[in-house]
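Peer 1: Sequence and predicted model, in that order:
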Amino acid sequence: MEMSSDLIKENHHLLQTCILYEVLQKTPIFDSYRSFCDTVGPDAMSYPDFLFWYLRFCRGELDFDYDRSVDPEPKTLMDMPVKLMPKIAKNLDPVERALLRSMNHAIKTVADSFPPAFEKIKIVVSDTSLDWNLNNQSFSCFKKGSGCTLYKRNCSTVEESEECYIKKSLEYLTPLLRVPNLQVNHLSLYFFDETPNFDDRLLVPLNAKSVFIWGRTTKKVVQFLSAMNPGYLESISLKFIFQREREHYRMIYETDQFKQAKNMKLKSPWESFNVEDLVNFSHLEKFKCYLTSENTFQDVPRIRDTISTFKKLESCEMVYFGLRDNPPITAFVDALGAEIPIGPLKEGEQLSITYRYQIPESNSCLEFKIKQNSEHTCRVNIVKLR
C-alpha cells in the first residue's frame, strides 16, 4: 500500500526527513527541491523554507523541533543598502534591467534611472512565427497547434506553451518596448502577414534613430512609422510589396516622422516616383528612390533644377527608368548635355559618365555619376560639392 503524499504534507517531521535524505545524497539544492516537489507536491513547502532546513542539515544541525520564531526576521531584497541598487541596475544589460523593473515600485524607479539603449532591435512577424533580436540576443516563437514553442537561441532553453505565439512573444516584447526613454540606434520591423492582434500592442512611442519597415501595404508601413518619435528619428527606410496607387505615397509625406527626418530610402517593386515627387524631399540631407519618366529629354533637366534648390542636400541616389528609352543611360546623359565617352568598353565594364553642374548664384555644384544599372535602368548618384 502506497503512502499518500497528503500524509507527508501534514507531518512536518516527515517533510524534514525528505529534505535530510536529499542532503545525505549530496543532491544540489535546486535539484533537491525539484525532487522534493515531484514527491510530495509543489505546495508542500516554499523554496525559502526548504532552503532554510536544507542549509541547517548541511551544517549538521539536525534538530527537527528547532523554533524558527526566535530567529531574526529574514532579510529581503529591499533591505540591501540603497546605494547598492543603482550599482546592480547599472551592470545589467537592457533586457535584464527591463525584468528587474517589474519586481516592485522602488526597484522600478532605480531601473528607470538608467534608460535602456540598444544598438539594434529586429522584429519579424509572420502567420506562423515571431522572431526578435535584441542586440546579440535572439528569440523565436513558433506556432504549434493551438499553442507555441519559444526558443532562446543563446541558450538551450525551450519553452512549450498553450498560448498563441503572438501573445507569448508579447509577454517578453511589450514590457521592454514600454520602458520609459527606451533608445534604439536601428530598429527593423518586418511584417509578412496581417497580424491585427499584434499591431495594437507594438504601437508604442519609440526613440529610434534609424528605422527600416517592411510591409505588405503602405498603410501598414505608415502605421508603424507613425509610432516612432519624430525629431529623434533621423533615417527612414521603407519597403512595401503591394503598392499600386501612387496617391498612397502622400500618406508618407504627411507624417511628422518624414517631415523631420534627415535621410530617406523608399522602395517598391511595383511603383516608382516621378519628377513631381522630388519636391517632397527638399528638407532631406540624403535620399534614395526609384524614379520613372515618360519623357527623359524634358524630365532630366527638371530633376537637375529641382535638386539644385535643396539647401540641405548632401547626396542622393536614384535608379532611373526611362519608359521609352533603351538604354536609358544614353538618353539621360544626352538630356544633361554631357558627353558619352567614345571607344569600346573593357570586358565586364559598364558605361559610366561623370558630369558636373554649377548651381546658379552659388559656389556649389552637383556632381552626377551615371552608370548602367540594367538593360532598362541606370543608377544616378548625385553629390553636392561645396
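Peer 2: Here it is on my side, so go on. Keep in mind the model is a prediction, meaning the values are calculated, not measured. Numbers count the residues shown, from 1 in each chain.

Peer 1: CA atoms for contacts and neighbours, from now on please.
Peer 2: OK.

Peer 1: tell me the SS of D127?
Peer 2: What DSSP: H, G, I helix; E, B strand; the rest coil gives for D127 is coil.

Peer 1: Identify the residues contacting it.
Peer 2: Counting by C-alpha atoms under 8 Å, 6 or more residues apart in numbering, D127 touches 192-195.

Peer 1: before we move on, which element is the closest residue to A335 other than its chain neighbours in?
Peer 2: Distances taken as C-alpha to C-alpha, 6 or more residues apart in numbering place F297 nearest to A335, at 4.9 Å, with adjacent residues excluded. Per DSSP states H and E: F297 is located in helix 296-307.

Peer 1: next up, a second structure to put side by side with the first:
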Amino acid sequence: MPGQFERLFGHENINFPEYEFWYYRFLSGNFDLEYDRSSISQPLTLLDLPMDSLMEVIGHMDVKNRMNARKVSKSLRDVIDSRKVDYSRICIDIDEKSIRLELDDVVYNYSDEHFQKIALKNLENVLKSVKNVEDLHVVFYESTPKIMFELFSKIMENTKFDVGRIHVLVDRHEDAL
C-alpha cells in the first residue's frame, strides 16, 4: 500500500483537504487508490459567498471573533477591515508594563514580552474599522514611556471616526500638550 500511495502523492506530505478525503474514504472501507478526483468539484469556502452575505456574517461577529477572524487570511482581513463598526465604549490604558484595550464589553490585556508591538497593532486594526464611538477613554500614567504616547498619537493621526465623548487622562502634562 505505501508504494501506491507514494506514486499518487510522491514522497512529500499531502495537504489537509487531500488527507481528509483519503482518510474518510479509507474509513468507509474504500481502498481504491485509482479513484479520479478531478470529477469532484472543489469545496466552497467562506470567501466564496457573495460579498453582501459575507458582510452579513461579519456583521454578526462579536469583537473577539472579528479579531480572531482577521488572523485567518489576508482576504478575510481585508473584508473585515472594510466593514465599519460602531462601539458604545472604547477604553485604552497604557502604562510601562501593560496595555489594556476594552472594546464594549470585551477586554484585552497585553503584558507579555512583546506586548507593546502586538497591542498597538491590534489597536490600529480595530480603529481602522471603527465608524462611531460613543465614549472614548484614554489613560496614560506617569510610568508610560514617552515613545508609547508618540506611537499612540501616530495611530490616532491615521484614523478617522466619529466620537460622542472623549476622556483623556495623562499624568505627564507636557505629553498631553
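Peer 2: That came through, no problem. Quantities reported herein were computed from a predicted structural model and do not represent experimental measurements.

Peer 1: TM between them?
Peer 2: Once the chains are laid over each other, their TM-score by TM-score structural alignment, normalised by the length of the second structure reads 0.71; 164 aligned residues with a C-alpha RMSD of 3.4 Å.

Peer 1: Check which element follows the helix holding F297 of the first structure along the chain.
Peer 2: With elements assigned by DSSP H and E, the helix or strand that comes after helix 296-307 of the first structure is strand 315-322.

Peer 1: Which part of the second structure matches that next one?
Peer 2: Strand 315-322 of the first structure corresponds to no residues in the second structure, going by TM-score structural alignment.

Peer 1: how much does that strand deviate in direction from helix 296-307?
Peer 2: Per axes from the mean of the first three to the mean of the last three C-alpha atoms, to 10 degrees, the angle that strand 315-322 of the first structure makes with helix 296-307 is 160 degrees.

Peer 1: Off-centre distance for whichever helix or strand comes after strand 315-322 of the first structure?
Peer 2: Next helix or strand after strand 315-322 of the first structure toward the C-terminus (DSSP H and E): helix 328-336. Distance of helix 328-336 of the first structure from the chain centroid (C-alpha atoms, centre = their mean, to the nearest Å) equals 41 Å.

Peer 1: Which strands or helices does helix 328-336 of the first structure pack on?
Peer 2: Other helices and strands packing on helix 328-336 of the first structure, by 3 or more C-alpha pairs under 8 Å, 6 or more residues apart in numbering; DSSP states H and E, are helix 296-307, strand 315-322, strand 365-372, strand 377-385.

Peer 1: Any buried residues in the helix holding F297 of the first structure, and which?
Peer 2: 296-297, 299-300, 302-304, 306-307 (16 or more other C-alpha atoms under 10 Å).

Peer 1: Specify which member of these is nearest to I88 of the first structure.
Peer 2: I307 (52.5 Å; C-alpha to C-alpha).

Peer 1: how close does that closest one get to V70 of the first structure?
Peer 2: Per C-alpha to C-alpha, to the nearest Å, I307 of the first structure is found 83 Å from V70 of the first structure.

Peer 1: swap in C164 of the first structure?
Peer 2: Taking C-alpha to C-alpha, one finds C164 of the first structure at 49 Å from V70 of the first structure.

Peer 1: neighbour-wise, which of these two wins?
Peer 2: Counted by other C-alpha atoms under 10 Å, C164 of the first structure and V70 do not tie: C164 has more neighbours, with 17 against 7.

Peer 1: Strands of the stretch 201-350 of the first structure, residue ranges please.
Peer 2: Listed in chain order, the strands of the stretch 201-350 of the first structure (DSSP state E, counting those that start in this stretch) span residues 207-215, 235-240, 263-267, 286-293, 315-322.

Peer 1: In a markdown table, list the ones you listed along with mean neighbour count and distance to A117 of the first structure.
Peer 2: A markdown table is the format used below for the strands of the stretch 201-350 of the first structure (neighbours: other C-alpha atoms under 10 Å; distance: least, C-alpha to C-alpha, whole Å):
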| stretch | mean neighbour count | distance to A117 of the first structure |
| --- | --- | --- |
| strand 207-215 | 22 | 10 |
| strand 235-240 | 21 | 17 |
| strand 263-267 | 19 | 22 |
| strand 286-293 | 20 | 25 |
| strand 315-322 | 22 | 29 |
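
Peer 1: Select, out of those strands, the one closest to V380 of the first structure.
Peer 2: Judging these by C-alpha to C-alpha, what sits closest to V380 of the first structure is strand 315-322, at 5.2 Å.

Peer 1: what packs against the closest one?
Peer 2: Using 3+ C-alpha pairs under 8 Å, 6+ apart, the elements in contact with strand 315-322 of the first structure are strand 286-293, helix 328-336, strand 377-385.

Peer 1: Nearest to H186 of the first structure, out of these?
Peer 2: Closest approach to H186 of the first structure among those (C-alpha to C-alpha): strand 286-293, 17.1 Å.

Peer 1: Which residue range of the second structure does the closest one align onto?
Peer 2: With TM-score structural alignment applied, strand 286-293 of the first structure matches no range in the second structure.

Peer 1: re the thing from before, quick check, nearest of the buried residues of helix 296-307 of the first structure to P205 of the first structure?
Peer 2: For those, the nearest to P205 of the first structure is I307 (32.8 Å; C-alpha to C-alpha).
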